[in-house]
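Student: I'd like to go over a predicted model; first the sequence, then the structure.
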Amino acid sequence: MEAKKRKSSDDEGEGAISYFPDDLLCHILSFLPTRAAASTSLLSKRWRRLFTLIPTSLDLDDSVFLPRDRPKECRRTSFMDFVNRLLALQSDSHIPTTKFSLRCHKGVDENLVEDWIHKALIRGATDLSLVLLFPSCGYTLPSCIFFYSQNLVKLKLGAGILGLVDSFKTHRPDFIFTKLKTLHLDSIDLGPFDPGFALLLSKCPVLEELIINNANWYQWDPTSVSTPSLKRLTFDCAHNLSKLKEGKLAQAYEYPPADISLTFYYGTWAPSTVSFDTPNLLYLDYSDFVANNYKLVKLDSLVEARLDLGLNGTHVYARDHLGYQIERDATNLIMGIHNVQTLHISSDTLELIDYTFDDLNDDVVMYFQVISDFCKTVPVFHKLNHLSIETDDERGWQALPLLLINCPSLQSLVFHGLHHSLTDGCGNACNCIPPSSSSSSSCLTTCPVKVLKILDFGATCGEMSLVEHFLKKLPRLEQVVIVLHSDSSQGEDADIFEVSEALEMAPRASPYCKLEVVHY
């Protein structure tokens, strides 16, 4: 009887979906984009009611309202009207808002934005994402955050300048994010000094994950990440790194201006002093220019680390073309990651490693070099069992022999490509330069690696020869996996059989080694 009434009602649409129970329809609507799900409320009275019953996750982006043919002529009144109607529609619902994501540009009323955020917070939002691209390139935290964010667990702030110190002082100096566990700052300028950032972290006593992308912290002195509860830290300055690695800024001048000191001129884009006071951190992803020094490093619990530490383009220019030297010391940073079990290093980081031998103690001493030696010693990585290395044909492998020697428990070794520039030092780990009769031993013969994986393999003669070298020297290999790249020298459809057959015939130090060649 109920089905007949529903079918004959003028308020209901026809079709099989009209017979679906409310719970199932709400579940289906929860997978749709916010704008598409909201549009179903126009179908009938039943659909209008259903939309208010969906566990609310609002993803609002004014760019979807831009007409493709005339985007510059679009006024964002349609977007503002849509959000106002949407929030009004849900005002009578007892279903809480779980996530509120807002991305908007010039033309959206800033007062309305704060009102939207306020409504989301009082409805219990636990996940708040704000990317407010206003013309002023800066905004302060809305005051409602300091009064209604008791349920906030995840917060993302994107773009602009945050007046954090003034915001906290003005609204509630004693305010803290009592439940905030994840904080994501993307392209945020926290100001020229560290106190704003340190103050923000001090307001997050249970923070477990911190993600910082494209942060401008080069003017801070010192720079510090100090959060005892933190378990995951991602610090990525790749945006600035990619610009300055090219050295375009330095190459614009033949020499620094006479009225600017060398340290200031060539140190502007690199952090001065960096500290990591994070004793419970388990995961670190650190991409930046190498700092002058690392004053305090507490990473006792670290399990996995990703390092992409490059040279400032102006430093490279000063070294290679002007003969200047600027000292760096990363000893504390490298000592601080000695407990890691998994380590990923970029080609830039690998190139920074150099080494000498201490003839008196027969100990290996490793040096990381940024214009001058900047890491005085490196510990043995006793717990390291997985090492992943990115390679580049412009970066050397002179550090690889000692790196392998200092990993006595290494089980898995992954190369992202087999590219590197020729140096005298890399001959110990590869066969590019034939070893002299006085030093015919190889670091590979004592390497405990059991699994060797090579990604982006191009099957060139040099790469094939290098794999044969690994097979011949590594005594404990049990598995070798080679992933062919689609742009290999043998064509887009490189013949797996030919590569496998050629390598199967190579002599092996380990009788238990199995070879597998697959496509990318």
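Tutor: It's in.
Student: okay, CA-based contacts and neighbour counts for the rest of this
Tutor: OK.
Student: how about the strands of the stretch 151-300 of the chain, start to end?
Tutor: For the stretch 151-300 of the chain, the strands defined by DSSP state E, counting those that start in this stretch cover 154-161, 182-189, 209-213, 223-226, 232-236, 273-277, 283-289, 293-298.
Student: Dump those strands into JSON lines; add distance to G15 and mean neighbour count as well.
Tutor: Listed next are the strands of the stretch 151-300 of the chain as JSON lines, based on distance: least, Cα to Cα, whole Å; neighbours: other Cα atoms under 10 Å:
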{"stretch": "strand 154-161", "distance to G15": "40", "mean neighbour count": "19"}
{"stretch": "strand 182-189", "distance to G15": "44", "mean neighbour count": "20"}
{"stretch": "strand 209-213", "distance to G15": "47", "mean neighbour count": "19"}
{"stretch": "strand 223-226", "distance to G15": "58", "mean neighbour count": "20"}
{"stretch": "strand 232-236", "distance to G15": "49", "mean neighbour count": "19"}
{"stretch": "strand 273-277", "distance to G15": "61", "mean neighbour count": "20"}
{"stretch": "strand 283-289", "distance to G15": "52", "mean neighbour count": "21"}
{"stretch": "strand 293-298", "distance to G15": "63", "mean neighbour count": "20"}
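Student: let's bring in a second model and compare:
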Amino acid sequence: MAHLGAQSNSKCPEHFWDKDRLSNLLDSLLCHILSFLSTDEAVVTSILSSRWKTLWTLVPKIDFQDTFIRGRSVAPLRILYSVLAQHTAPILSNFTLSWRSPCDSSHFDNWVDTAILRNVQTLDLHFECGQLFELPHTVFHCKTLVGLELYGEIELDLPPSFQLPSLKILRLCEICYTSDNSFSSLCSACPNLEDLTVIYEFIVGNVSIVSFKISLPFLKRLRIDFISLETEPPDYKLEIYAPILERFRFFGYLSNMAFLEKLAHLIEAHFVVCGLGHVFEMCYSDKVFKIVRALNSSKFLELFPGDVECIGFGYIYPSMFQNLVRLNFKVTQSNWHVLQSLLVVAPNLEVLVLDKHYYRKNQLCCMEPPDGSGCLSSRLATFNFNGYEELGHEVEFIKYILKEAIVLNTITIKVSALHSKESVLKKLSMFPRHSTACLLTVEIDDSLE
């Protein structure tokens, strides 16, 4: 083999290993390679040789962050204008601008309009400069726009009429709205939207949106984060019409939310509800479980219904989670009964992951482990419990899983460093198991207090 290798190498020309084969590639291929770099990094390649000197100007993408060039002798403002002047690609597949330096709003308008004139397909604007920039109306008439992401100090003031028929992806992250119906009007002007992200912060002094209407027949992915820094939980109404929705994520404070159509195509759902603090609503559990029941077609579900006592008044029945294969559940002292209710109505569950979430010292809901077979999925193969503390109800629940799970392969228990891994393993190993092939392990998780 060594002899053959030597022969193979001897046939190669002496200059073979020194030859710059990369530079011999076509311009289109080299530009594709450079498109994976930020514009600042792509410009640096111009020093490699005369062959590379202007290649970056042909890349159909501009990705510029002023933080990358701070500390240089030339101001970021001048560098950006120089980049835009030298860049010659007639079409921009992507224009990404992240800006944190103070500047006049006229510059913001010029940069966005330049991208629009280049028939930009994806426009990503991230501004945190301590001042507010109004999004130019030219954006709302850009027929080539496929993706739009707005983050930070950008104000959305919509023109009287407009359409974005090509827009597929829309992400609105902590921006400002000039009126209560700005968000709903924007959604209605994007009839072919498939991916929507809304991160909205309820802040005193800003225009407070109280009505969110999402009516998008082709929407497949929806993420909603509702954040509030106010002492009182926000009061809003959210209506969602998305009949072919496949992935849904909600995080934050829940008020009045409703799906106007059954989510028959739902594959993945993440529903994480923040607590109400000192505010107590008897009807709050109805709001929570109304959404939980609407997610019953999902195959993968992450659920945290909240950690307030009123959750104890909610119910999941009569919904069946027939498609549910994996459940990630954040368990608290007040929602163990919710977990048990889900296990009863999820006959095809294969993976169960519990994350302990005991942040509040509220009273433990009345909870007794199920006492009969047939309640737990006969397909459960994996069970993980993160944050196990050997509390009585936790021990009883693990006993139940070990006793009823027919095909359980692995059970992993994670404890804090305050516990003895060996002691916990010894105690749990004494419990009877239905599945003789089940591998039980106990691990120390340093992230647990």
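Tutor: Arrived safely. Note that the structure is predicted; figures quoted are calculated from it, not measured.
Student: How alike are these chains, TM-score-wise?
Tutor: Once superposed, chain against chain, the TM-score is 0.79 (TM-score structural alignment, normalised by the length of structure 2); 419 aligned residues with a Cα RMSD of 3.6 Å.
Student: for the strands of the stretch 151-300 of structure 1, which one sits closest to S202 of structure 1?
Tutor: strand 223-226 (8.4 Å; Cα to Cα).
Student: quick one: the closest one aligns where in structure 2?
Tutor: Aligned by TM-score structural alignment, strand 223-226 of structure 1 falls on residues 212-215 of structure 2.
Student: Superposed on structure 1, what's the mean shift for the matching stretch?
Tutor: Compared with structure 1 after the fit, stretch 212-215 of structure 2 shows a mean deviation of 2.1 Å (mean Cα distance after the TM-score superposition for structure 1).
Student: which SSE is the residue in structure 2 that R85 of structure 1 lines up against in?
Tutor: Under the alignment (TM-score structural alignment), R85 of structure 1 maps onto S82 of structure 2. Here S82 of structure 2 is covered by helix 76-86, with elements defined by DSSP states H and E.
Student: For that helix, give me the average deviation versus structure 1.
Tutor: Helix 76-86 of structure 2 versus its aligned partner: 1.1 Å mean (mean Cα distance after the TM-score superposition for structure 1).
Student: Over in structure 1, tell me which residue corresponds to E368 of structure 2.
Tutor: In structure 1, the residue matched to E368 of structure 2 (TM-score structural alignment) is G427.
Student: A helix includes V424 of structure 2, no?
Tutor: Yes - assessed by DSSP: H, G, I helix; E, B strand; the rest coil, V424 of structure 2 belongs to a helix.
Student: now what about the helix holding S82 of structure 2, what contacts it?
Tutor: Residues outside helix 76-86 of structure 2 that contact it (Cα atoms under 8 Å, 6 or more residues apart in numbering) are 57, 64, 66, 69-70.
Student: same thing but 7 Å
Tutor: 57, 66, 69-70 (Cα atoms under 7 Å, 6 or more residues apart in numbering).
Student: Which of the residues you listed sits closest to G252 of structure 2?
Tutor: For those, the minimum distance to G252 of structure 2 (Cα to Cα) is 31.6 Å, reached by D66.
Student: about what we covered before: and for the match of R85 of structure 1, the neighbour number?
Tutor: For S82 of structure 2, the count of nearby residues is 11 (other Cα atoms under 10 Å).
Student: How much space separates it from T45 of structure 2?
Tutor: 16 Å (Cα to Cα, to the nearest Å).
Student: And L132 of structure 2, by the same measure?
Tutor: Distance check for L132 of structure 2 against T45 of structure 2: by Cα to Cα, it reads 35 Å.
Student: before we move on, what about C310 of structure 2?
Tutor: Distance from C310 of structure 2 to T45 of structure 2, by Cα to Cα: 61 Å.
Student: go on, T231 of structure 2?
Tutor: Separation of T231 of structure 2 from T45 of structure 2 (Cα to Cα): 52 Å.
Student: Of those two, which one has the most company?
Tutor: Neighbours per residue (other Cα under 10 Å) separate T231 of structure 2 from T45, with T45 holding more: 15 against 10.
Student: Since that was my last question, I'll sign off now.
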